[in-house]
Structures are given as structure tokens and as C-alpha cells.
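Trainee: pasting the sequence and the predicted coordinates here, then a few questions.
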Amino acid sequence: MLVSDIVRRNAQFFGDKHAVVVPGGATRTWAELDARTDRFANALTGLGLAKGDRIAIFAPNCGEYVEFFFATAKSGIIGAATNIRLAPYEISSYLSYVEPSAVLVHAELAETARAWLPDVKSAKRIIGFAGDHPFDLDLEQLIEAAPAETPAVAIDEDDIYQLGATSGTTGIPKGAILTHRNAIAAMLNWAAELPTPECGTALQCIPLFFNPGGPAGLHPVLMKGGRTVVPRAFDPAEFPCLVQEYKVTNTIIVPTMVQMVVSQPGVEDYDLSSLRGIISGGSPYVLDVLKQARQIIGNVIYPLYGMAESYSCGAVLRPENQFTEGTEQQIRQLSSVGKPYVLIKLRVVDPLGEDVPHDGKTSGEIWMSGDSMSPGYYRMEEETAKSREGEWFKTGDVAVIDSEGFITIVDRLKDMIITGGINVFSVEVERVLQDHPDVEQCAVIGVPHEQWGEAIHAVVLRRTGSALTEDELIEFAAQRLSGYKKPRSVEFVDGLPISATGKILKKELRAERTAGG
């Protein structure tokens, strides 16, 4: 099955049902979306783009994004969604590596794009859309003038469908190759785990430039003739309104976003009973937040573990394994990522590639395999080889497995702090600090130290009105951690650098503090 088969089949069986809804904007049925994306694909090939060429998109969330995914699927042109929050140098560096023949630019971002477009030499065609823009080519005009017939392009399941930019936490993002086979396997994985009703409604809260064309962009709800509601951006105050108005059944939001929603005044007054399954990744849930979310949203949250290279598939903590009350081991499961998806094979291995014991203590690197796994990085053979061991993708994440089979992430290999020759997992220290009632957010990093090589440094955002001191927080940690694991210094800040998926950008924190001293 191909990604393009989704829209074609739905046009046949759910033709008059809504496929894409933009609040305050356009609504398209499956029949309209199928016809429009035929023209969209033909418009691209009419410009001289061919199967295997790349086309980038630079836009906030919008209905055209969904059309872009299906048009690239039909034409064989490889899509490259671009993170609009990156700096101009980062964008131009990534796209100079991808070498798109064309770039789609949202009218609202036209001036921003002008800062980096001249450095992307391969992009001979710049196409503006969604309003007035300064570019010669206009997407709407191209679609209207394009032929209506089905694109005559032979596409195979193993053809590249999109390039999924890695998070970029270690430099310029790499482009993970994502095939049609990967995309369909990912959506089937999610459909197997999530309650996904026929003609359900997915609310798009995560930026569409993540997991392009995969679960974040084309929710498995769409495989059953459902619709996607695409607001311009996530707004915690608007979220319950949209759920109530559109009877949303599924969405994807990270834990910090859930916390923002359930903290909204009056959120209890909205009818959120339509919600069936919420995928939520990026970090484990704090017990109090999950309790509050269950009371307001329901027992419908599915914390996940995944990455661009796995099409966001990996492991999931299913609702039946989420205990807000129970034994110590049951409560501890909330900090785990659960167990592998149904179509994912997963191992935790030591440096020799041997499986670690399921004792909850012995750590190792997570290796994964399955049809949703990327076959490699675009035009990066050496990086691809480093990340593979036979059928296995080496994630770079360090974890332990307990006797019940629950997997707990303890750190990234690259975030592990080596102090005095001893490995310290930053996540372990962060979890302790996060338990302090005056800590809103925190990140633990290693900073250069003449004697120990690295010293443990905590960067902390205090709760509003808190007068928490460095000595108080270090003493709090010392009572709960071994001496060598406690922070040697604490820095209080007004905010932490956060990615669009809710992750704290430790790379930026380390760079700033290394440059400063």
C-alpha cells in the first residue's frame, strides 16, 4: 500500500465526508482533496520536477500541508518539511544538504524565507501560497492550471516519500529517509495501539514539520475516512473549545501541553467526552499532572517513545499500565515508556551488543527494528552505517528494563555526564529535582571542570513566586542521590530553550555555558 492510496480509497468510500478542516478557513471533502492533490502533483511535474527530486515546504500549520503530503506521495517527488523555528543559517545548511529543486513558502513567512533562500542554490523555483507574496509562482494558480488526470508515475513501497529531519540536537539536522512502506507501517502501528473510530476527528496540535507525512501529519484516523482539524498553532485555551466543537477523538500533544490544557481556568466546563486516544511523547508524566489529566480529559493518554528515524514508533505505556495509585513498582511504571509497539522489535544491549538483564538496574542502548524504521540517512552512508547493526537501528538512548518488561529511558548517550570517571545519567538527576515543589522545569548538563572533567550543573526554572535557593535545592538532591550524582551548581533562569515538541534543548544550554567559561 502507498500513502497516495489513502486519499484515493477514501475518495471512493468517504467522498463527501470532510477530510481537512481549517477553523475559520477552508474545508475539503475526501473527493475534493483527491482531485486537488492530483492537480497539485501534476503542477509540480509541469514545472519540470520529477520522481526523486526534492521539494521543501516552509510554513506554519495549514491545510495546504496535508495537500503537500498527498501531492508528493502521488508524484514521487520527495517532500522535505522544514522547521520554521530554526535560525536562517540552520535552515540554509539543512536545505543545501537536501538540495530541493523547489521550495513552497507560506505568505506569512515570505520575508523570513528571504533571509536564507539565496543560500539554497538548488532551489530554482520558489512557490508562494496562502496569501499575497513576492514570488513569481503561486501555488493556487499552478493547481488551477494543472491537468486533472491521475499522475502517471510508477511508485513502489520502498521509494522515498519524505525526508524526516532529525531533531538537530547535535548540529545541523540529518534527513532520515522515510519510504511509503515506513509511513504505512507507522500508521498501522498507531492504529493498532489507539482507539481510532471510523470517520473520527484528529486535532493537529504538533507542528506539521515534524514526522512529515507520518503520524504527526497524517494521523491513522485518516485511514478510516476521518478528518483532521488544523488550527494555525496550539493554544491551550482554544484546545477544549475545538475538542467540544469538532467532537475530536484523537490528537497528539506532549506532556507540557497537556499540563497547560488542564491548568486552564474553566476547562472542566467543556465537553471533552469525545476523546478516545491521545498520543503524548517527549517526556514521562509527573504523577500529579496525569491524575489531573485523567479527571478532566479521561483515561485516554498514551505516552510514547519514538523518533524521526522510527516514524515516531517505538514503545508505548498503555492505559492499563498507568497507575496513579498502587504499589511502588506500579507507580514507578509512570516514568517508563512502556513496552514495544506491536510491529516493533526492541532490545536493550550492552557495549558488546548483548541483551542486558531485566533487572531494572543494568543500562544499555535501545536498538529497534521494524517496517517503520528508516533505511538510513539521505546521502550519508557513513552516518547510516554507524547507526545500524544488521537489521537493528541504534537509537543512542540509554535505558533499563525491569522484571515486568517495562522500559525506562535513563539518558541519551550524548547527554550522559562523566564526572571523575563515573557515568551519571542526567535524566535521573532531573527526575529528583523535578520532585521539588518549587521547581517548574529543569535540565541537568555537564560543564567543564579541571579536576573531574565534567561537573553536574542544574539549570532551573522556579515556580512563580518561589524563593528557592541554590543551597536548598542541592541539599534536597543530596538527600535523594548518591554524593557524586548531586548537582555541584544550580543556575536559576527565566526560561529554558524548548523545541516545538516540548523537549528542552540541552545542546543550547551546553553551548552557552561552555562559551561562557
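Mentor: Yep, it's here. Residues are numbered from 1 along each chain as shown.

Trainee: C-alpha from now on. contacts and neighbour counts both.
Mentor: Fine.

Trainee: burial check on the residue lying closest to Ile407 once chain neighbours are set aside, number of neighbours?
Mentor: Excluding the flanking residues, the one nearest Ile407 by CA to CA, 6 or more residues apart in numbering is Ile401, at 4.6 Å. The number of residues packed near Ile401 is 24, by other CA atoms under 10 Å.

Trainee: Ile401 against Glu365, yeah?
Mentor: No - using CA atoms under 8 Å, Ile401 is not in contact with Glu365; the gap is 11.0 Å.

Trainee: return every residue with contacts to both of these two.
Mentor: Common contact partners of Ile401 and Glu365 (CA atoms under 8 Å, 6 or more residues apart in numbering): Val348.

Trainee: hmm, who's touching stretch 292-304?
Mentor: Contact partners of stretch 292-304, identified using CA under 8 Å, 6+ apart, comprise 194, 258-259, 262, 267-268, 272-273, 275-282, 284-285, 313-319, 337-338.

Trainee: distance between the ends of it?
Mentor: 19 Å (CA to CA, to the nearest Å).

Trainee: one more: stretch 218-225?
Mentor: Stretch 218-225 has its terminal residues 12 Å apart, counting by CA to CA.

Trainee: nearest residue to His180 in space, please, no chain neighbours.
Mentor: Excluding the flanking residues, the one nearest His180 by CA to CA, 6+ apart is Glu157, at 4.9 Å.

Trainee: included below, for side-by-side comparison, is a second structure:
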Amino acid sequence: MLVSDIVRRNADFYCDRDAVVVPGERTISWSQLEERTNRFGRALLSLGLQKGDRVATYAPNCGEYIDFFFACAKTGIIGATTNIRLAHAELISYLNYIEPSAIIVHRDLEKQAFFIKDIPSVKHIIGIGAGHSYNLDFESMLKAEKTNDPGCKIDETDIFQLGATSGTTGVPKGALLTHKNAIAAILNWMLEIPTPSEGTNMQNIPMFFNPGGPSGLHPVLMKGGRSVIFPAFEPGNFLKSIPEYKATNSILVPTMIGMVLSHPDAEKYDLSSLKGIGSGGSPISREMLKRARKVFGDVFYPMFGMAETYSSGMTLRLEDQYTEGTQDQVRRLNSAGKPQMLMQARVVDNDGNNVTKDNESPGELLLKGDSVSSGYFRMPEETKTSRDGEWLKTGDIAVMDNDGYITIVDRKKDVIITGGINVFSRDIEEAVTSHPAVAQAAAIGIPHEKWGEAIHCVVTLEPGMDAKADELISYVSKRVAGYKKPGSIDIVDSLPIGGTGKILKRELREKYWGKKSYGEPV
């Protein structure tokens, strides 16, 4: 099956059913979406683009993303969404690496898009929205083309998209994602999260990264549902829109969940239409999950995935989310759950042997499945070092218990080595965030003359709450071993967050280590 078959099939079976809703702007049926994606695919080919060429985006959430995804799927042109939150230097570096022939720019970002002049490969700039000044206009290009299928020969092993890694350790890499990868990931999501056949996806997270783009959208779309697309996330609007559109599904990162739970209208609306909310990007704390279930009901599915797996990987299933029970049952709320139905997982030591399943022996998490990327675009060495045969080396340190539940304890590069002892930052972060005044926490290692690295925490507080650094250090010291106690804590207004919701620890480290001096590659 191809990604493009989703829109073709639904146009046949559900032609008049809504496929895409952009509130206050437009509603597009499945038959209209089939025509729009055919037209845009033809328009790209009319520009001289060929199978294998890249087309990039520089846009906030908008309905045109759906046209873009499916048009690429129908033509063999490779889609490459870009993180609009990156600095211009980072964007230039990434775009020069993937060499797009064209880039689609939203009118709201035209002034910021001056950096495109520094991308020699870009021959065409396509503007979205009324009022932009570009020669090529998205809607005008559609109107100039025929509505029949572009007729390109596409195979399930053809590259459909470059999945940009989150860039938490430097400039993103482009994971090669095929139609086969995409369909396997979509099926994983559908098998793990309840997805009604006439469901409604609330699209709030950015569509320029994988869970916000095809992998998060397509489970609902694949079953003939619709996606309601908002340009940006606003917690009050999200809450209000759930009953308005009878939303069944969404994806929220923990930062967004916290914003919703802190909103004064959090318990005002009827949210009973919701069937499944995927949570990813970063781990969700036990306390936050408890609060979220109280407000939303039993609809949360914490998930682990990455660009290299099309955001599929592991799920903490509903039946495993014990807020009360035995110590082992409650402990599993901290885990990433078990591998999804079409995914296999191992946790291995430095010699490649499976670690003991005691929930204590750490090792690197490896994944294998049809959704796993074959490698990185134009990066043969990085591709080679990220593989152990058929297994993807995730770079995450994890432990596994006797029942197969996997807990991510750290990124390899985030392990703090103090006095020769490995300390996992998540242990500290969980202890700090269990304090009622703390909203978010990031633990990092900073230079120390005696110990090599000392443990330092950077935290944000819940709105209206107050706490002092020494109070938090005292609180944490009662909850972790002495060698894990932070020596210092900074309280800040906000933490640097990447497009996938992950805290950018490299930016925090730079204050103490300088750029790249702590061993993280760009």
C-alpha cells in the first residue's frame, strides 16, 4: 500500500465526507482533496521537478500541508518539512544539506524567509496565502492544472519524506522514510490508539515534524475521518473546540498538556467525545498523567517514537496505566510501555548482549520493524554507526523489567558522569518535578574540578507557585541517593524547547561548556 492510496480510496468511498477543516477558512471533502493533491502534484512536475527531488516547507500549521504530503506521495517528489523555530543559521545549514529544488513559504513568514537567498539549490519559491509577493502562488498553481492523477510510477520502497531529527545535539539529520515505513507507522498508531472510522483529529502540534505531520494525521485520515487544523496551539481554544467538532483524537506533548491542565477552563467543557490522545516528544510525569486522566478521562496513550521510526515505537497501553496497585504496577507509569504491534525492541549492553530484565540494568534501546528508516540522507557513516544489523540504535539508555516494560532513563549523551558514577538525568528530573511548585526540570552535568561533572538543574515553576533553589535541593535530597543530589538549581521563566517538545539541553550546557566542547557533535 502507498500513502497516496489513502486519499484515492477515501475519495472513492467517502467522497462528500469532510477530510480537512481549517476553522474560519475552508472545509475540504475527500473528493476535493483528491483533486487538489492531483493538481499540486502536476504543478510540481510542471516546474520541472522529478522523482527524488526535494521540496521543503517553511510554514505554520495550514491546510496546504495535507495537499503537500499527498502530492509528494503521488509523484515521488520527496517532502522535507522544516522546523520554523530554528535559527536562520540552522535553517540554512539544514536546507543546504538536503538541497531542495523548491520551497513553500507561508505569507506570515515571508519577512523571515530572506535566508532562502543563501540556498543555491532553490529554484522556485511557492507562496501560501493571499498577500505574499512571490511569483508562484499555491492556489493559482492548482487552478492551472488538470484534476486527474499525475500517473507516476511509485513503489512502496520509494522515499516519501525526509524526517528531520529533532536536532537536540545539533543540526537535524534527514531520515529516509519510505511509503512502507509510513504505512507501517500509521498501522502501529491505529492498532495502539482507538481511532473511530468517522473520527476527528484535532491538529494542534506543529505539522513540520513527524507526529504533527503524516504519522499523527494519517491514522484518522486513513479510516476516512477528518483533521481540524489550527495554526497554533492555544489551550483555551483547544478545550473549546473539542465539543464543537466532536473531536476523537489528538496528539499533545507534555508541555501542552501542562498548559491545558493549568487553564481556568480545564474542567468547563464536555470532553467525552475523545477516544485517544497520543502523548510524546518527552516523557510525561506520573503526576501529570494522573491529573490529565482526571480532566480528559482514560484516553491518554504515552508513546515513544523518533524521526527514524516515523514516530512509532512503544506505547504505554491504557490497561497498564495503574495509578493505584502494586509497586510494580504503579512504577510502570514511568515507563514507555511495550513495543507496538509491528515493532520489536531490545535493550543491550556495550557488547551487544541483552541486559538482564530486572528494571535496573541499563543498556541502549534498539528497535526493529517496517517503520524503521533505512538510514540518513547523504550520510553513509552516520547510517552505518546507527545500525546493528537490522536493528536501529536509538541512542536512548533504557531498562527492561521481567514483563517486557521498557523505561527510558536517559539519552546516551545526557548521562551525567560525576566522580566516575553514571547518573541518569531522568532520575533527578522526576524527583524535582514531583514538587508541587515545579512545572518542568532539566538536569545537566556542568564542569567540576574534583568530580569532573557536577549535577545542575534548571527548572520552571507552575503559574502562581513559588519555591527557592535551596528548598528544592533539600526536597530532592530526600528522594534520591546522595550522589544524585543536584549541587545547584536555577529557576527560570522558560526552558528552550525544540519543535518536538523536547528540552534542548545542548543550549543549557553551552552556558557552562561552550559550544560543542562537551562532546556533542553538530
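Mentor: Done, it's in. In this text, all values refer to a predicted model and were calculated from it rather than measured experimentally.

Trainee: ok, the residue nearest to Ile407 of structure 1 - contacts?
Mentor: By CA under 8 Å, 6+ apart, the residues touching Ile401 of structure 1 are Val348, Pro357, His358, Asp359, Gly360, Lys361, Thr362, Ser363, Ile407, Thr408.

Trainee: greatest separation within those residues: which pair is it?
Mentor: Pro357 and Thr408 (13.5 Å; CA to CA).

Trainee: what is the burial count for Lys503 of structure 1?
Mentor: Residues lying near Lys503 of structure 1 (other CA under 10 Å) number 16.

Trainee: show me what it aligns to in structure 2.
Mentor: Aligned against structure 2 by TM-score structural alignment, Lys503 of structure 1 finds its counterpart in Lys502.

Trainee: how about Glu90 of structure 1?
Mentor: Matched by TM-score structural alignment, Glu90 of structure 1 corresponds to Glu90 in structure 2.

Trainee: what's the local residue count around the spatially closest residue to Ala500 of structure 1 that is not a sequence neighbour?
Mentor: Leaving aside its chain neighbours, Ala500 of structure 1 sits nearest to Pro207 (6.9 Å; criterion: CA to CA, 6+ apart). Residues near Pro207 of structure 1, counting by other CA under 10 Å, number 22.

Trainee: show me what the helix or strand hosting Pro447 of structure 2 is packed against.
Mentor: Per DSSP states H and E, Pro447 of structure 2 falls inside strand 438-448. If you count contacts as 3 or more CA pairs under 8 Å, 6 or more residues apart in numbering; DSSP states H and E, strand 438-448 of structure 2 packs onto strand 416-418, helix 425-433, strand 452-461, helix 505-513.

Trainee: what residues of it count as buried?
Mentor: Val438, Ala439, Gln440, Ala441, Ala442, Ala443, Ile444, Gly445, Ile446, Pro447 (16 or more other CA atoms under 10 Å).

Trainee: just tell me what Gly151 of structure 2 corresponds to in structure 1.
Mentor: Using TM-score structural alignment, Gly151 of structure 2 sits opposite Ala152 in structure 1.

Trainee: tell me the secondary structure for that match?
Mentor: Assigned with DSSP: H, G, I helix; E, B strand; the rest coil, Ala152 of structure 1 falls in the coil class.

Trainee: count the neighbours of it for me.
Mentor: 9.

Trainee: one more: Thr195 of structure 2?
Mentor: Neighbour tally, Thr195 of structure 2, other CA under 10 Å: 24.

Trainee: try the one 5 residues further on
Mentor: For Thr200 of structure 2, the count of nearby residues is 29 (other CA under 10 Å).

Trainee: cool, the one 10 residues further on as well?
Mentor: When neighbours are counted by other CA under 10 Å, Asn210 of structure 2 registers 27.

Trainee: quick one: it from Asp12 of structure 2, how far?
Mentor: Going from Asn210 of structure 2 to Asp12 of structure 2 by CA to CA gives 27 Å.

Trainee: before we move on, back to that, assign the residue nearest to Ala500 of structure 1 to helix, strand or coil.
Mentor: Put simply, Pro207 of structure 1 is coil when judged by three-state DSSP.

Trainee: and it, what does it touch?
Mentor: Contacts of Pro207 of structure 1 (CA under 8 Å, 6+ apart): Pro60, Asn61, Ala216, Ala233, Ala500, Thr501.

Trainee: distance from the lengthiest helix in structure 1 to structure 2 after superposition?
Mentor: Secondary structure of structure 1 read by DSSP state H shows that its longest helix is helix 30-46. Here the mean offset of helix 30-46 of structure 1 against structure 2 after fitting is 0.4 Å, by mean CA distance after the TM-score superposition for structure 1.

Trainee: can you give me the buried ones in that helix?
Mentor: Within helix 30-46 of structure 1, the residues that qualify as buried are 30-45, counting by 16+ other CA under 10 Å.

Trainee: and of those, the nearest to Pro220 of structure 1?
Mentor: Proximity of these to Pro220 of structure 1 (CA to CA) peaks at Trp30, which lies at 14.9 Å.

Trainee: do you know how far that closest one is from Gln292 of structure 1?
Mentor: Distance from Trp30 of structure 1 to Gln292 of structure 1, by CA to CA: 37 Å.

Trainee: what do you get for Val261 of structure 1?
Mentor: Val261 of structure 1 sits 10 Å away from Gln292 of structure 1, taking CA to CA as the criterion.

Trainee: what strand or helix carries the residue of structure 1 positioned farthest from its centre?
Mentor: Distance from the C-alpha centroid of structure 1 peaks at Gln451, with 38.4 Å (CA atoms, centre = their mean). Taking DSSP H and E as the definition, one finds Gln451 of structure 1 inside no helix or strand.

Trainee: any idea what it aligns with in structure 2?
Mentor: Match for Gln451 of structure 1 (TM-score structural alignment): Lys450.
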